[in-house]
Every structure is written in structure tokens, then in C-alpha cells.
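1. Based on what follows, work out the 3D shape:
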Amino acid sequence: MKAAQDHQNSYVDKRPRPIDFNIGNNVMVKVSPWKRIIRFRKRGKLSPRYIGPFIIEARVREVTYKLDLPKELEGIHSTFHVSHLRKCLADDASHVPLMDIEVDERLNYIEQPDEIVDRKEKQICHKVIPFVKVIWKHRKRSDTTWEVKEEMRRFYPELFV
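-> Below you'll find the model as predicted:
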């Protein structure tokens, strides 16, 4: 038995992962142990592995943290071991409030352009097609797309005033 334990410990000792969080950090909580007990939004293969982000309220012990959970999760104990936590790498600027998202009657997400930042023309055979670079609302600043100018003018004429 001792030989088997030493063999397993040799794997753990090769890749130590120091995990340390501070009060006020955002973390994601691993939900795979609860898959059969509590369902989070989706079911089966598409169910999330981590939910959050949640704010750390206090450090209970060396490896346990108390989180600020919302009312929907009041049935879950708010203290977690570090093995069930991951750092949340998303910044606050990428968070989109649910009230700002527009959905049509078929529950399709409606995207609105924010501004046009660049223009270019592309020549295909003997035709010149003008393109515009669009920044979309509720997306990161780096998620810009090149769109055909005439289509943008037809659907969003207020951008070309």
C-alpha cells in the first residue's frame, strides 16, 4: 500500500500548482461534482464545467474560501476548497448585462453596430466592392468585422449620416 501511495505522490510532486486567492478576486466554481444533483442551465454534453464569476468574501482556512453566491444558488454551501475554484480571467468590461441584450420573437440575438472605424475597397475581377470595418455593441473592441458598405447602409442608415 505504501509503494502505491508513493507512486501516486510522485505524479503530484512533479506538477505542484500553488493556488492562492485574495479577498475580492473573481473566481469560477467547478460544477462537475453536482452534475447529477443540480443542473446549471444546460443538460448533457453542453452543461458548463464552471459557473461564475463569484467574488471571494473571506478566507476560511488555508485552502478554503467563502464566496458571495447569488440567491439562485442559496441551496449550495458557500465555502469551497481551492481545487473547485479557478481564477476568472475575464475583465469587467467584457461583462454584458442581461437587460441590454435584445432578442426578437424567434429568440434570435439582435446585434447592433456601434460605429464604423475604417473603410477599404476590394477589387474582384472588374468590380470594386467597398467595405467598412464595424465595431458592434456588446462585443469586445477587438471583435470588429469587415462588412459590405451597401448592406450596412441599407440596414443601418444612421451610421452614414
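
2. going forward, measure contacts and count neighbours with C-alpha atoms only.
-> Will do.

3. And the strands in the protein?
-> 26-30, 50-59, 64-68, 79-81, 85-87, 102-103, 109-110, 113-124, 127-136, 144-148 (DSSP state E).

4. Please produce CSV containing the ones you listed, extended by mean neighbour count and distance to residue 161.
-> Converted to CSV, those look like this (neighbours: other Cα atoms under 10 Å; distance: least, Cα to Cα, whole Å):
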stretch, mean neighbour count, distance to residue 161
strand 26-30, 20, 42
strand 50-59, 17, 40
strand 64-68, 19, 47
strand 79-81, 16, 54
strand 85-87, 18, 44
strand 102-103, 12, 24
strand 109-110, 10, 22
strand 113-124, 12, 12
strand 127-136, 16, 14
strand 144-148, 15, 17
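
5. Let me have those strands in a markdown table, adding distance to residue 5 as columns.
-> Converted to a markdown table, the strands of the chain look like this (distance: least, Cα to Cα, whole Å):
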| stretch | distance to residue 5 |
| --- | --- |
| strand 26-30 | 26 |
| strand 50-59 | 30 |
| strand 64-68 | 25 |
| strand 79-81 | 22 |
| strand 85-87 | 26 |
| strand 102-103 | 55 |
| strand 109-110 | 53 |
| strand 113-124 | 59 |
| strand 127-136 | 55 |
| strand 144-148 | 53 |
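
6. closest to residue 160 out of those strands?
-> Among those, the nearest to residue 160 by Cα to Cα is strand 113-124 (8.8 Å).

7. what angle do the closest one and strand 127-136 make?
-> 160 degrees (axes from the mean of the first three to the mean of the last three Cα atoms, to 10 degrees).

8. Another for comparison:
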Amino acid sequence: MGKVAYELGLPPTLAGMHNVFHVSMLRKYIPDPSHDLNYELLKIKDNLTYEEVPIQILDHKDQVLRTNTISLVKVLWKNHTVEEASWEREDEMKSNYPELFFNEDMYNFEDEIFLRGEGCNTP
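-> Reported below is the predicted structural model:
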């Protein structure tokens, strides 16, 4: 833009931000391969929303109320970090996303021993 202002090329996630900065706000960039960002474009609907899709069940817990107990699962959602994972009702998640629970129901301790090689009789 000039001697004291620079126009920066910003990633699409920062498209709403003003992209001209004064030189006093900038520092020299030292290239680092870990700074390369991979991102997927969101499929945004006409009403400017997108569908949340669960990726993985991270944890289980039972919430004890006065008269009953509710089973909860911690769900990792697509386009979110692990810190943003949310606790959801297990029964609702099983009815809406049964594929998340398929591998979990089939897993048992004997499988873990076999996979680690402790149950194998191979040389």
C-alpha cells in the first residue's frame, strides 16, 4: 500500500478482517513448516448454517440426578478441536449416529490382549 502500510493476504477464515496493517504492527516472518494450514471448505447452506457431523466418541460418563442416571458421551465434532468437544446424551447419539458405536460395542479386553501380542503363541 505504501511505505508504512502493508496489505496482507489473509486466509479465508479471516476474510471479514481488515487486511491493511501499519508497519509498527508487523514482525518479520520466519518460515516454519508447521505453520502450513490444511483446511476444508465448509458446505454452507442458503440460510448460512452448516451441518455438524460427529467424528469420534472421546469419553463416557454417567450423570447422576436425584432419581435417575443419564449416560453421556463426549463427542468430537468435525471442524472443531478436542477442547470444543461436547457432552451429549448417549441414547440420542446412538439413535442418530449408530456408526460411532459399532467399533466400541465390538471391543473387549480379550481383543486388546490379542492385539498387543500377549495372547499369541507365535515365535
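
9. just so I know, which of the strands of the first structure lies nearest residue 157 of the first structure?
-> Nearest to residue 157 of the first structure, of those and by Cα to Cα, is strand 113-124 at 10.9 Å.

10. Quick one: map residue 55 of the second structure onto the first structure.
-> Here residue 55 of the second structure is matched to residue 114 in the first structure, going by TM-score structural alignment.

11. quick one: its match and residue 87 of the first structure, what's the gap?
-> Distance, residue 114 of the first structure to residue 87 of the first structure, using Cα to Cα, to the nearest Å: 31 Å.

12. hmm, back to that, residues contacting the match of residue 55 of the second structure?
-> 134-137 (Cα atoms under 8 Å, 6 or more residues apart in numbering).

13. now, among the residues you listed, which is nearest to residue 67 of the first structure?
-> residue 137 (31.1 Å).

14. That closest one pairs with which position in the second structure?
-> Under the alignment (TM-score structural alignment), residue 137 of the first structure pairs with residue 78 of the second structure.

15. Settle this for me: that match is touching residue 54, isn't it.
-> Yes - assessed by Cα atoms under 8 Å, residue 78 of the second structure is found in contact with residue 54 at 5.9 Å.

16. So which residues make contact with the top helix by length along the first structure?
-> Longest helix of the first structure, by residue count under DSSP state H: helix 2-14. Residues outside helix 2-14 of the first structure that contact it (Cα under 8 Å, 6+ apart): none.

17. what does residue 97 of the first structure align to in the second structure?
-> For residue 97 of the first structure, the aligned residue in the second structure is residue 40 (criterion: TM-score structural alignment).

18. Next, count neighbours for that match.
-> Here the number of neighbours of residue 40 of the second structure (other Cα atoms under 10 Å) works out to 6.

19. try residue 93 of the second structure
-> By other Cα under 10 Å, 18 other residues sit near residue 93 of the second structure.

20. That one maps to what in the first structure?
-> Counting by TM-score structural alignment, residue 93 of the second structure lines up with residue 152 in the first structure.

21. what's the answer for residue 23 of the second structure, then?
-> In the first structure, the residue paired with residue 23 of the second structure according to TM-score structural alignment is residue 82.

22. Return the distance of that match relative to residue 53 of the first structure.
-> 15 Å.

23. Same check on residue 7 of the first structure?
-> From residue 7 of the first structure across to residue 53 of the first structure, the span is 36 Å (Cα to Cα).

24. Same check on residue 78 of the first structure?
-> Residue 78 of the first structure is 13 Å from residue 53 of the first structure, by Cα to Cα.

25. Enumerate every residue touching the residue nearest to residue 123 of the first structure when sequence neighbours are not counted.
-> What sits nearest to residue 123 of the first structure in space, not counting adjacent residues and going by Cα to Cα, 6 or more residues apart in numbering, is residue 129, at 6.2 Å. Going by Cα under 8 Å, 6+ apart, residue 129 of the first structure touches 121-123, 148.

26. Cheers, nothing more for now.
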